[in-house]
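Student: Sequence first, then the predicted structure, then my questions.
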Amino acid sequence: MPGPQGPWEPVREDLAETGAAVVYGTLGTWSAYLQQPEVLQPLLGRDWARYLSQPHPRSKERFLASRLLLRQAAAEAIGTVPELVDLAYHPGGRPYVRGCDQIDISLSHTEEVMIVGVTRRGRIGVDVELAGRRMAGTASETQGFTHVELADLDRAPASRRNDLLVRLWTLKEAYSKALGQGLRFRFTEFGFALDGAGARLMQPDGRPVAGGSAWTFVTFLVEPRYVVSVAVYDSGFGGGVDLSVETALDDGLLDTLLRASDWR
């Protein structure tokens, strides 16, 4: 997504057709829209204090651009404007839209790339890593993967080992984010069997996880130096959900909120 102007129609189409959408932006293109300080505080809302607390100009820029992308994507999903998206955070840091449990959101960023996931079917987690991140032969390899995963890697060509490790790591990050656990969930307590661009959730001993069919996992490249993995849990809500805030809220309440914000 090159900027707030979109095009956002593919996001709405994906949500309507599949129940989930994933968008990405680059820091350079999105930070170009953040040169008007007078609009930053109302745009960030309760994130304003977190923005001011960022220790370095670069971290401030990344925080600002990533929250703008997240707010814009959530706004498009529920049919409103970013200024009216009230972002909040669970104790573990997982973001959500306050007062709008029709959707679930997830955010990840590294270096120049920001990823946002939105779903109306249940839970979503996204993660992005530099494709060239070195993991083979490091502590991450021995501490972050099951014995079955490492045995599978041993059977793969040595030239692909690091690429597969990065892919598995991003899948684990995305899955744990969807669960709301982050790095508190030990990565040796679950594993993945890679299957084309997708993956299947496995127990540490290599057996399929009960109920794992409700999860969808996919990995792809962007920009193209970055590996992105997405985990989506279908809670069985179905596909016929109208996400617009205008239908999700009582008409009288909506009118009161709009008058209070002076937005139509």
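Tutor: It's in. All values derive from a computational prediction rather than experimental measurement.
Student: switch to C-alpha atoms for all contacts and neighbour counts from now on
Tutor: Fine.
Student: tell me the contacts of the nearest residue in space to Leu194 that is not next to it in sequence?
Tutor: Leaving aside its chain neighbours, Leu194 sits nearest to Arg200 (6.5 Å; criterion: CA to CA, 6 or more residues apart in numbering). The contact partners of Arg200, by CA atoms under 8 Å, 6 or more residues apart in numbering, come to 192-194, 208, 212, 216-217.
Student: you'd agree Arg67 is up against Trp48?
Tutor: No - using CA atoms under 8 Å as the test, Arg67 is too far from Trp48 to be in contact (10.4 Å).
Student: Pick out whichever of these two has more residues nearby.
Tutor: Neighbours per residue, other CA atoms under 10 Å: of Arg67 and Trp48, the larger number sits with Arg67, 20 against 14.
Student: Quick one: classify that one as helix, strand or coil.
Tutor: helix (DSSP: H, G, I helix; E, B strand; the rest coil).
Student: And the closest residue to it other than its chain neighbours, how far from Pro55?
Tutor: The shortest distance from Arg67 to any non-neighbouring residue, by CA to CA, 6+ apart, is to Leu44 (7.5 Å). In this view, Leu44 and Pro55 are 17 Å apart by CA to CA, to the nearest Å.
Student: Then Ile115?
Tutor: Counting by CA to CA - Ile115 and Pro55 are separated by 22 Å.
Student: Between those two, tell me which one has more neighbours.
Tutor: Between Ile115 and Pro55, counting by other CA under 10 Å, Ile115 is the more crowded of the two (25 against 9).
Student: The residue most central in space within the chain is in what secondary structure piece?
Tutor: In the chain, the C-alpha nearest the mean C-alpha coordinate belongs to Ser106, at 3.0 Å (CA atoms, centre = their mean). Secondary structure assignment for Ser106, by DSSP states H and E: strand 104-110.
Student: Take this one as well and set it beside the first:
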Amino acid sequence: MRYVVPTGAGRPPITVLTTGRPPAGAGPRRAAEIAQSRALLRDLVRTVLGPGAARRVIAPAGQRPHLPGTRCGLSLAHTDRHLAAAVWPAGPVGVDIQEPPARLDPRLVRRCCGRPAGEREFCAVWTVQEAYAKATGLGMRSAFWQLPVSPEGDRGELGEVRWARLAHPVAALAVAWTDRHGVDPGRDSPAGPARTSSPC
């Protein structure tokens, strides 16, 4: 599925592409996962920015994908069954996708939602929080699970980061973006100063 997300007057939209994830194949699962994600991202960049830009995409394993020499923001997300990619020509972007889990850890739900919540509410909150972490480039250092996100509504703001939820048939899907490169976690993150520990 392809989504076009408006970002305000005078600015280009964000384009998001999702697809079902094929079996990992004969090679190691992680290698297949990386290859599938890179292929999806390059297909999207080719559509939005042209074949020349697609050839210049750098997407190393475990690192944020980027397009050297540009302001363009790129992001990837995956689950066991789906892949998602996002491109924004105007700046940093983050995307996240999550299917409702069969079983939830109540501690993780409270940590992210601030209260008990169902699986769909949890996914609606988690995807916005993780998209924020990707858009800011802070990842787990931002303590993103503490961000005050409501499970309701299609759009919102977290400091200087804007976010939108996108309708998907079976998964929660969210995208976040900011005009600023290199957001200061101590000053700008609604979750407070950066931390280095994982929530799980």
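Tutor: Okay, I see it. On a predicted model such as this, the values are computed, not experimentally measured, just so you know.
Student: ok, back up a step: what's the counterpart of the residue nearest to the centre of the first structure in the second structure?
Tutor: In the second structure, the residue paired with Ser106 of the first structure is Ser75, using TM-score structural alignment.
Student: List the contacts of its match.
Tutor: By CA under 8 Å, 6+ apart, the neighbours of Ser75 of the second structure are 41, 64-65, 85-87, 93-95, 134-135.
Student: just Arg155 of the first structure next, same as before
Tutor: Arg155 of the first structure touches nothing, counting by CA under 8 Å, 6+ apart.
Student: 10 Å instead?
Tutor: Arg161 (CA atoms under 10 Å, 6 or more residues apart in numbering).
Student: sorry, back to before: what strand or helix carries the residue nearest to Leu194 of the first structure?
Tutor: strand 198-202.
Student: Tally up the residues packed near Gln102 of the first structure, please.
Tutor: 19.
Student: cool, Gly159 of the second structure as well?
Tutor: Count around Gly159 of the second structure with other CA under 10 Å applied: 13.
Student: Can you list the buried residues in stretch 150-158 of the second structure?
Tutor: 151, 156, 158 (16 or more other CA atoms under 10 Å).
Student: do you know how far the equivalent of the second one over in the first structure is from Leu164 of the first structure?
Tutor: In other words, Gly156 of the second structure. The alignment partner of Gly156 of the second structure in the first structure, by TM-score structural alignment, is Ala199. According to CA to CA, Ala199 of the first structure stands 12 Å off from Leu164 of the first structure.
Student: now the strands for the first structure?
Tutor: Remark: strands assigned in the first structure by DSSP state E are 20-26, 87-89, 95-97, 104-110, 113-119, 122-130, 191-195, 198-202, 215-222, 226-234.
Student: helices or strands up against the last one?
Tutor: Using 3 or more CA pairs under 10 Å, 6 or more residues apart in numbering; DSSP states H and E as the contact definition, the elements that strand 226-234 of the first structure packs against are strand 20-26, strand 104-110, strand 113-119, strand 122-130, helix 161-179, strand 198-202, strand 215-222.
Student: according to the alignment, that strand goes to what range in the second structure?
Tutor: With TM-score structural alignment as the criterion, strand 226-234 of the first structure aligns to 171-179.
Student: Show me how far the matching stretch is from its chain's centre.
Tutor: 6 Å (CA atoms, centre = their mean, to the nearest Å).
Student: before we move on, what about stretch 163-170 of the first structure?
Tutor: 17 Å.
Student: after superposition, how close is that stretch to the second structure?
Tutor: Superposed on the second structure, stretch 163-170 of the first structure shows a mean distance to its aligned partners of 1.2 Å (mean CA distance after the TM-score superposition for the first structure).
Student: so where in the second structure does that stretch end up aligned?
Tutor: Residues 120-127 of the second structure are where stretch 163-170 of the first structure lands, counting by TM-score structural alignment.
Student: what's the spacing between Val166 of the first structure and Phe192 of the first structure?
Tutor: 12 Å.
Student: Same check on Thr256 of the first structure?
Tutor: As judged by CA to CA, Thr256 of the first structure and Phe192 of the first structure stand 48 Å apart.
Student: out of those two, which sits in the busier spot?
Tutor: Phe192 (24 against 11).
Student: quick one: the more buried one and Leu168 touch, right?
Tutor: Yes - at 7.0 Å, Phe192 of the first structure counts as touching Leu168 under the criterion of CA atoms under 10 Å.
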